[in-house]
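> Have a look at this fold, sequence not included:
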């Protein structure tokens, strides 16, 4: 690990104005601070390569949850970095789980496979990862590595894989596969308590075909309340009959089936504040409500996943910067929102406090060689000329870290954040290239 400040005069010629922006006292101070405090990171092209992340591990310390961000979905570099870092954290720091921004219910298939279950990983990933993430070979590599680690008899403590996003997600915004949460809960109770659970199962069945945004919007208020009560009754049945249900199945089956009903409750809350998916995809002022529900649900699911790890469990949580940040979503395309919604990181910070480390990601590399926006956090980090490094915002407290700054999102928009509030630190990539898509 090389502290960039120790590189000395070799960097001084590179620390001019970012992307042609006029120099300002704030900009100069930011660049100077980055030059002094940034630490170069090792290259690690795949999980078959070992890399020393000792400096980053020192940053992590005893944190039980490390929330690691990516500036855009589907870029190879953040995914590969996540994989290499996770291997190091498992082998050297005792981490026991990874959770990613993908549907919770669907992830059971990959959770079981990673634990040693049967199946073809690519087939399982197509249905076990939402938002199309099963296309990315880095995700396949991650799951295969976890499985190999778990199957090695030398490793007594096993490693778990989870999705923590709301279930049934897809690009069209309809959440049309969300009913799988209720289907699984019903099927589980029909096996574990076929007679006793019949009333609570019967109350939910009439609503199965209405469990998507478009179909749910066709229900009147009285029908929605009936569904709400039916879901609550099913969850209550799980809690009141926990011991008997576990005895008739297994602790794992019980835990996953119960969380499916929690996921169904999350979805109904989302449906209540959603509008019909629009063809133009343009955001509306009231859409903040759906974002707020989703991020709160992701935090709830992340807490569940960590609870499953038991005493001493430690988890790497990987999601978009816009979810892991301890901030409200502001700026860019979200400026239209009538109220900025709290990201998942806000909820996690309230729960875990100092047991949570939030590390975002930044890059100057954009799709099609798009120039980085001058004056942004990304431009300041790019001015070092160093391809890959990390920076810990907690080491000192320069004033600019507490001022509003812009950080790029998805190549073509931005979030407005106070860096020290939103993140404990950042990892920087000098470029982003598309992940190879698997058919």
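That came through, no problem. Just so it is clear, the structure is predicted and the values come from calculations on it, not from any experiment.

> From now on I want contacts and neighbour counts done on CA atoms only, so please keep to that.
OK.

> Spatially, which residue comes closest to residue 388, not counting chain neighbours?
Closest residue in space to residue 388, ignoring its immediate chain neighbours: residue 429 at 4.9 Å, by CA to CA, 6 or more residues apart in numbering.

> residue contacts, that neighbour?
Residue 429 makes contact with 77-78, 361-365, 387-389, according to CA atoms under 8 Å, 6 or more residues apart in numbering.

> and if you look at residue 256?
105, 108.

> The stretch 101-250 of the chain: strands as residue ranges?
Ranges of strands in the stretch 101-250 of the chain, per DSSP state E, counting those that start in this stretch, are 160-165.

> Okay, helices next: where are they in it?
Taking DSSP state H, counting those that start in this stretch as the criterion, the stretch 101-250 of the chain carries its helices at 104-114, 121-128, 137-151, 180-192, 198-204, 213-216, 221-240, 242-248.

> cool, and the stretch 251-400 of the chain?
Assigned by DSSP H, counting those that start in this stretch, the stretch 251-400 of the chain shows helices spanning 251-272, 288-309, 321-324, 344-352, 377-382.

> Show the contacting residues for the closest residue to residue 264 other than its chain neighbours.
For residue 264, ignoring the flanking residues on the chain, the nearest one in space by CA to CA, 6+ apart is residue 181 at 5.7 Å. The contact partners of residue 181, taken as CA under 8 Å, 6+ apart, are 105, 167, 260-261, 263-264.

> how about those residues, which pair is most distant?
Largest separation among the contacts of residue 181 by CA to CA: 167 and 261, giving 10.7 Å.

> Okay, one more to line up with it:
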């Protein structure tokens, strides 16, 4: 079996990835099983660089705030701002402090320098403006959408004024109260003002759609695309806040599903623009249902990858990542009867494994699921092998 498994392992490069696929997918996703470790991100950077240069991918999307990501896109495409500013302000979840993410942004800016617009690589965040402790106020997205429409559409068609939006939104800390994550009574998501804002957001998005020919001709396609992003974000945030006020047992299931739905809508919009490289946690990109144990018990929901795969079919591809050790987090050498344990016996520091060949080599004896002593690392579920197109394995992860 060891020889058979060795035969399934390849170098982690663009040619090897494309060799596992029938054709170039419109959306090629690379997952990670943990956050905050630079070693897998450095491997991502090199692989994405090759895929941009050799396969024509023109957008790199990561699991970060989609609105903040606009600042990074402006920097890498036109040099607006400074690297320090965009790393501090253009990322959520503290991703801007990562040396590997900084290197990615620096490379994208250098790559684009002097290139035509069609040759530039774009940056995108595809997560909503959400954190583990709560969600952002819908103010920024709503007011930006309203401002775009008010500037370019007959005022009689715009369903509200800016002062009306401001009055209904109220103070932002009403929306961002972290206590609302665990106490639905603290959420304003089902107040009369929030209900009115949901209706107005729907009307603004509808106006954006029905005026698309005029707006795209009057402004630029990128401006209209950005307004669509604001519309998706505003309606998504208002749905999420509505869900935070839910008192039913399905509350956390709905919230997790809503977040991944926001991710999926953003990814589909990016894919409509051209071929996209995506990086996020495996759980957001897998084709199977995701699950998590929370304070209200176990919740399950369809991931963004599952939602996108259902829409794009073979134009979506998912390459998962598994790790051998993260010793500084207490994740030691994996047991030999797990997928990670079998791959750990290979001599390479990192490799790309063909999951179909691996499944054949494993035969009728399924590997045992690995258990992690650290909550921050999610081992590969061997039952998911059939649903992935490639598996990157990193043997040992040093402290970042």
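Sure, I can see it. All figures in this text were calculated on a predicted structure; none of them were measured in a lab.

> Quantify their similarity with the TM-score.
The TM-score (TM-score structural alignment, normalised by the length of the second structure) is 0.84; 382 aligned residues with a CA RMSD of 3.0 Å.

> if we can go back for a sec, with distance to residue 296 of the first structure added, can I get the helices of the stretch 101-250 of the first structure in TSV?
Putting the helices of the stretch 101-250 of the first structure into TSV (distance: least, CA to CA, whole Å) gives the following:
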stretch	distance to residue 296 of the first structure
helix 104-114	14
helix 121-128	22
helix 137-151	24
helix 180-192	18
helix 198-204	24
helix 213-216	18
helix 221-240	18
helix 242-248	26
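
> For residue 345 of the first structure, which of these is the nearest?
Smallest distance to residue 345 of the first structure across the helices of the stretch 101-250 of the first structure (CA to CA): 17.7 Å, for helix 104-114.

> mean per-residue distance, the closest one to the second structure?
Following the fit onto the second structure, the mean deviation recorded for helix 104-114 of the first structure is 1.2 Å by mean CA distance after the TM-score superposition for the first structure.

> which residues in the second structure does that helix align to?
Using TM-score structural alignment, helix 104-114 of the first structure lines up with residues 66-76 of the second structure.

> Residue 289 of the second structure matches what in the first structure?
Matched across to the first structure, residue 289 of the second structure falls on residue 328, judged by TM-score structural alignment.

> Just the buried residues of stretch 296-313 of the second structure, please?
299, 301-309, 312 (16 or more other CA atoms under 10 Å).

> What helix or strand is the residue mapped onto residue 78 of the first structure from the second structure located in?
Aligned counterpart of residue 78 of the first structure in the second structure: residue 40 (TM-score structural alignment). Assigned by DSSP states H and E, residue 40 of the second structure belongs to helix 38-55.

> mean offset of that helix relative to the first structure (after superposition)
On superposition with the first structure, the mean distance recorded for helix 38-55 of the second structure (mean CA distance after the TM-score superposition for the first structure) is 1.0 Å.

> and that helix with helix 99-112, angle?
20 degrees (axes from the mean of the first three to the mean of the last three CA atoms, to 10 degrees).

> which parts of helix 38-55 of the second structure are buried?
Under 16+ other CA under 10 Å, the buried positions of helix 38-55 of the second structure are 38, 40-45, 47-52.

> what packs against that helix?
Counting contacts by 3 or more CA pairs under 8 Å, 6 or more residues apart in numbering; DSSP states H and E, helix 38-55 of the second structure packs against helix 14-19, helix 99-112.

> Distance from the chain centre to it, please.
Centre-to-centre, helix 38-55 of the second structure and its host chain are 16 Å apart (CA atoms, centre = their mean, to the nearest Å).

> Make TSV from the helices and strands packed on helix 38-55 of the second structure and add mean neighbour count and distance to residue 364 of the second structure to it.
Converted to TSV, those look like this (neighbours: other CA atoms under 10 Å; distance: least, CA to CA, whole Å):
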stretch	mean neighbour count	distance to residue 364 of the second structure
helix 14-19	17	26
helix 99-112	18	40
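
> As TSV, those with distance to residue 135 of the second structure would be great.
Shown next, in TSV, are these (distance: least, CA to CA, whole Å):
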stretch	distance to residue 135 of the second structure
helix 14-19	36
helix 99-112	23
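
> Now check the second structure for the residue matching the residue nearest to residue 388 of the first structure.
Using TM-score structural alignment, the partner of residue 429 of the first structure in the second structure is residue 394.

> circling back: just the ones of the contacts of residue 429 of the first structure in strands?
Counted as lying in strands by DSSP state E, out of these, are 361-363, 388-389.

> Quick one: buried ones out of those residues?
Neighbour-count burial within these applies to 361-363, 388-389; the criterion is 16+ other CA under 10 Å.

> Nearest to residue 210 of the first structure among the residues you listed?
residue 361 (38.6 Å).
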